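*Asks:* Return a 3D structure for these sequence lines:
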Amino acid sequence: MDTFGLSILKGIISFFLHPLTYITIIGAFMLGLSRVKRDRRDFHTRVHDVLDDVPFAIIPGLLIGAAFLILNLLLGLTVPFSTTVAMSLGAFLLLVTGQIRFLSPAFVFILPTLATFFYTPIDLGNDTLNTMQEGIGNASPFALAILVGFLVFMEGLFITMNAGKQTSPRLVESKRGKLVGAHEVQRLWLLPLFLFLPVGQVELFTWWPLLDFGAGTYAFILLPFPIGFRKLIHHALPLPEMKSNGRQVALLGGATVLIGLVSYFLSNKWIALVAIILVILGRAGILLLHRGKNKPAYFNERNKGLVILGILPGSPADQMNLQVGEVISKVNGLPLGKGVDFYTALQRNAAFCKMEVLDVNGEVRFEQKALYNNTHHELGLLFVKENRFEEQEEAQ
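*Replies:* Got it, this is the predicted structure:
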């Protein structure tokens, strides 16, 4: 038991010694900086705090990583250390080149899969580099297929549970050159990935681990595994779009796990390779499916009413029962639309605001709030149309 506990402790320490842990956190901070810069360009104000992306990167990963740790303690998914190096290198290349939309486990695993099936170690003139190549061709394709399936499944959970929170409103040009609204999702999740290494002092039991990949003794490693996601949504509400996207990714990951298990029990490595190829193609297909490139914009100017593109956190509007995507049709009895300024209607009553709101289901309701200390100038609602007026006034 002492050997077992010491091996796990060494695995945990390896997580904090790995440079990818800190590169991912810095990357999340940089995403926050770029987001705030776009907010100020589009709306002349910050929507969410620059540090918000950091807890989004860490907390969900800790929760899902802890669940996978418990699961893999039983399963025993085992890969050589050289395979973890290939995984880290693939993730690092996608991360530092800014290709966040492709930082999916499905694409990260292209490099370790190619190395497992086709790479022959060569002398790189350095003992450390040569050691990192050892065993790369001995990685179990069954373990790779099952592992990438679990990782893609966890990616789907991240997207479903977390990606739709605090999306960032944007202003973009449509194909016709008109100003339309959109919501951008940029996320980096840091997953502590618990894996078995086929070297060490921990001996297997008669029943443990449940999956045997040919190692006589084991060590443990806690590998920092970054998962990225980026999507610009202009054709739909962000939350239901993210849930749909996440469910499809999770389903793809679950199917890959099942195919990988079939390949393991049949001892057929080509089925495992097919599973990995299918998850790569399937993930690329989901990216293409959710582009929404030729669909009409949801956040656009309308003849009647103004669509809420964003709500500033902590603002008076945030305290009201308003939601992104709803349409404000009247303010203080004055119908809104083309040629009618929201704040002009708001100032008809400097002390009180009454709105007629059309929700996303097409039902009408009324919202009202007392205004104090010139809060009518800082209500905290973001519209496509209002921002255009502000830019025109500043230019004059």
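*Asks:* drop to CA atoms for contacts and neighbour counts, all remaining ones
*Replies:* Fine.
*Asks:* and the longest helix for the protein?
*Replies:* For the chain, the helix with the greatest residue count under DSSP state H is helix 238-266.
*Asks:* list the helices and strands that one packs on?
*Replies:* helix 141-158, helix 269-289 (3 or more CA pairs under 8 Å, 6 or more residues apart in numbering; DSSP states H and E).
*Asks:* Give me the buried stretch members for that helix, please.
*Replies:* 238-239, 241-243, 245-250, 252-264 (16 or more other CA atoms under 10 Å).
*Asks:* Let me know the angle separating that helix from helix 269-289.
*Replies:* 170 degrees (axes from the mean of the first three to the mean of the last three CA atoms, to 10 degrees).
*Asks:* what number of residues lie near residue 128?
*Replies:* 9 (other CA atoms under 10 Å).
*Asks:* oh sorry, the question was meant for residue 334
*Replies:* 17.
*Asks:* ok so, going back, columns mean neighbour count on top of the helices and strands packed on helix 238-266, output as a markdown table?
*Replies:* Compiled in a markdown table, those are given as follows (neighbours: other CA atoms under 10 Å):
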| stretch | mean neighbour count |
| --- | --- |
| helix 141-158 | 25 |
| helix 269-289 | 18 |
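*Asks:* Those helices: which one's closest to residue 342?
*Replies:* helix 269-289 (36.1 Å; CA to CA).
*Asks:* So which elements touch the helix or strand following the closest one?
*Replies:* Using DSSP states H and E, the helix or strand that follows helix 269-289 in sequence is strand 306-307. Using 3+ CA pairs under 8 Å, 6+ apart as the contact test, the elements touching strand 306-307 are strand 327-331.
*Asks:* Now show me the structure for the sequence below, then we'll compare the two:
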Amino acid sequence: MPVDDPHDPAAPTTRKQVFPCGQCGSSLEFKPGSDSMRCPHCGHTQALPGGAGGVISEHDFHEGIARARRQPSAALVEGGHNVQCEGCGAQTVVAGQAARCPFCGSPVVMAIQELGEIFTPESLLPFKLDARAAKDRYQKWVGGLWFAPNDLKTLANQHGMDGVYMPYWSYDSNTTTRYTGERGEYYYVSETYRDSKGETQTRQVRHTRWYPTSGTVHVSFDDVLVCGSQTLPRKLLEGLEPWDLPELRAFDAGYLSGFVAERYKIGLEEGFVAAEARMVPKIRSAVESDIGGDDQRIGNLNIHHADVRFKHLLLPLWISSFRYKEKAYRFTVNARSGQVSGERPWSVVKIVLAVLAVIAVIVTIAVLVQKYKQ
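*Replies:* Okay, here's the model as predicted:
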């Protein structure tokens, strides 16, 4: 049975599950890449409380809004309470003390009232990479950055990494799109012109004839992901994709032992609006293919969604933040694939020196060319 951790350093935007070791009583931690929990003190391992099995459920979107399982956010963690980070404003549920925020580095949090009932996550991807492997990936990423400040790697390495489960919505939809547009077909006309020597030349100039068109395309989508967090920028999270969603496991609190999990702030309906936006490029591509011809213009899209289904799941990442010249920077590592996505400061001095070096090379080449002509 999970218990409170009175020394929990978890982010104030998170909740944390703690399980006691059956041999020494210390807190167990999920062992990345396995289906068991391990005690960092005595080395004892235990199976997950619910095993590694279970059914991964998908819900009808419209029925799920009314019928999917919900409960008070504090009930997700025994002894949980709601807090808010005064640095970035993120809200969450924690057990024990919230000491700092890994998302912005703020050390100050304050207690707030119950946030209301939330959807319960029913599946997740367990951590596959441990903290050491994640840090190795990050160090390689930092080493490959151009125009980074000289002390960036040292500064970033002074801060630890936190294992965080981020809340996601996954949507399926069968779309039917009626469209209007124009199909462009190329044709060529011969034109004459005078070249730099004054001689007459002939060339083929391309033109386009446009014809009105309309039609219907059907595109199906499976597992379109939308992060339910507003703590990290969307660009940063999308940089971690793709995720190996076929490896999803049914939710078991044991997977959270030693890690923290953020409470979502983007709800089911709001998330589907974002999912629709992610679907549009693929629909437009299908419409352009259906229009055919050499070029295409899309006038109007009337998109209809049918058999919309969703899952609420947790995806694992390693995250760290540091401050450089009073600004917070964050980097993340996909705890499954090792893909790194991060924010970075730029060295103005290095950029200026590089620009001056390029100018110097251009001037040198121009001088040499001028001397050669003379």
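*Asks:* Overlay them and tell me the TM-score.
*Replies:* The TM-score (TM-score structural alignment, normalised by the length of the second structure) is 0.22; 132 aligned residues with a CA RMSD of 6.3 Å.
*Asks:* is it true that residue 307 of the second structure touches residue 220?
*Replies:* No - Residue 307 of the second structure lies out of contact with residue 220 (CA atoms under 8 Å); the separation is 10.0 Å.
*Asks:* which one of the two has more residues nearby?
*Replies:* For residue 307 of the second structure versus residue 220, the count of surrounding residues by other CA under 10 Å is larger for residue 220: 15 against 12.
*Asks:* check which helix or strand covers the more buried one.
*Replies:* Per DSSP H and E, residue 220 of the second structure falls inside strand 200-227.
*Asks:* Output the contacting helices and strands for that strand.
*Replies:* Using 3+ CA pairs under 8 Å, 6+ apart: strand 200-227 of the second structure touches strand 162-194, helix 268-291.
*Asks:* Residues contacting the following helix or strand past that strand, please?
*Replies:* Counting by DSSP H and E, the next helix or strand C-terminal to strand 200-227 of the second structure is helix 234-238. Counting by CA atoms under 8 Å, 6 or more residues apart in numbering, helix 234-238 of the second structure makes contact with 227, 332, 341-343, all of which sit outside it.
*Asks:* One more pass at 10 Å, please.
*Replies:* For helix 234-238 of the second structure, the external contacting residues (CA atoms under 10 Å, 6 or more residues apart in numbering) are 166, 225-227, 229, 317, 330-334, 340-343.
*Asks:* Among those, which one sits closest to residue 173 of the second structure?
*Replies:* Using CA to CA, residue 225 is the member of the contacts of helix 234-238 of the second structure that lies nearest residue 173 of the second structure, at 12.1 Å.
*Asks:* tally of neighbours for that closest one?
*Replies:* By the criterion of other CA under 10 Å, residue 225 of the second structure has 25 neighbours.
*Asks:* which non-adjacent residue is nearest it?
*Replies:* residue 170 (4.7 Å; CA to CA, 6 or more residues apart in numbering).
*Asks:* Now list the buried members of the contacts of helix 234-238 of the second structure.
*Replies:* 166, 225-227, 229, 317, 330-334, 340-342.
*Asks:* would you turn those residues into a markdown table with distance to residue 213 of the second structure?
*Replies:* A markdown table is the format used below for these (distance: CA to CA, whole Å):
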| residue | distance to residue 213 of the second structure |
| --- | --- |
| 166 | 44 |
| 225 | 33 |
| 226 | 34 |
| 227 | 37 |
| 229 | 41 |
| 317 | 46 |
| 330 | 48 |
| 331 | 47 |
| 332 | 46 |
| 333 | 46 |
| 334 | 44 |
| 340 | 44 |
| 341 | 42 |
| 342 | 44 |
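*Asks:* just to revisit the earlier point, tell me how many other residues crowd the residue nearest to residue 225 of the second structure.
*Replies:* By other CA under 10 Å, neighbour count at residue 170 of the second structure equals 21.
*Asks:* Check the gap between it and residue 189 of the second structure for me.
*Replies:* From residue 170 of the second structure across to residue 189 of the second structure, the span is 51 Å (CA to CA, to the nearest Å).
*Asks:* on that earlier part again, CSV please, covering the helices and strands packed on helix 238-266 of the first structure and showing distance to residue 187 of the first structure.
*Replies:* Shown next, in CSV, are these (distance: least, CA to CA, whole Å):
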stretch, distance to residue 187 of the first structure
helix 141-158, 9
helix 269-289, 15
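*Asks:* right, and the ones you listed - which one's nearest residue 354 of the first structure?
*Replies:* helix 141-158 (38.2 Å).
*Asks:* Against which helices or strands is whatever helix or strand comes next after the closest one packed?
*Replies:* The helix or strand immediately downstream of helix 141-158 of the first structure is strand 168-173, counting by DSSP H and E. Applying 3 or more CA pairs under 10 Å, 6 or more residues apart in numbering; DSSP states H and E, we find strand 168-173 of the first structure packed against helix 19-43, strand 179-203, strand 217-233, strand 310-311, helix 384-395.
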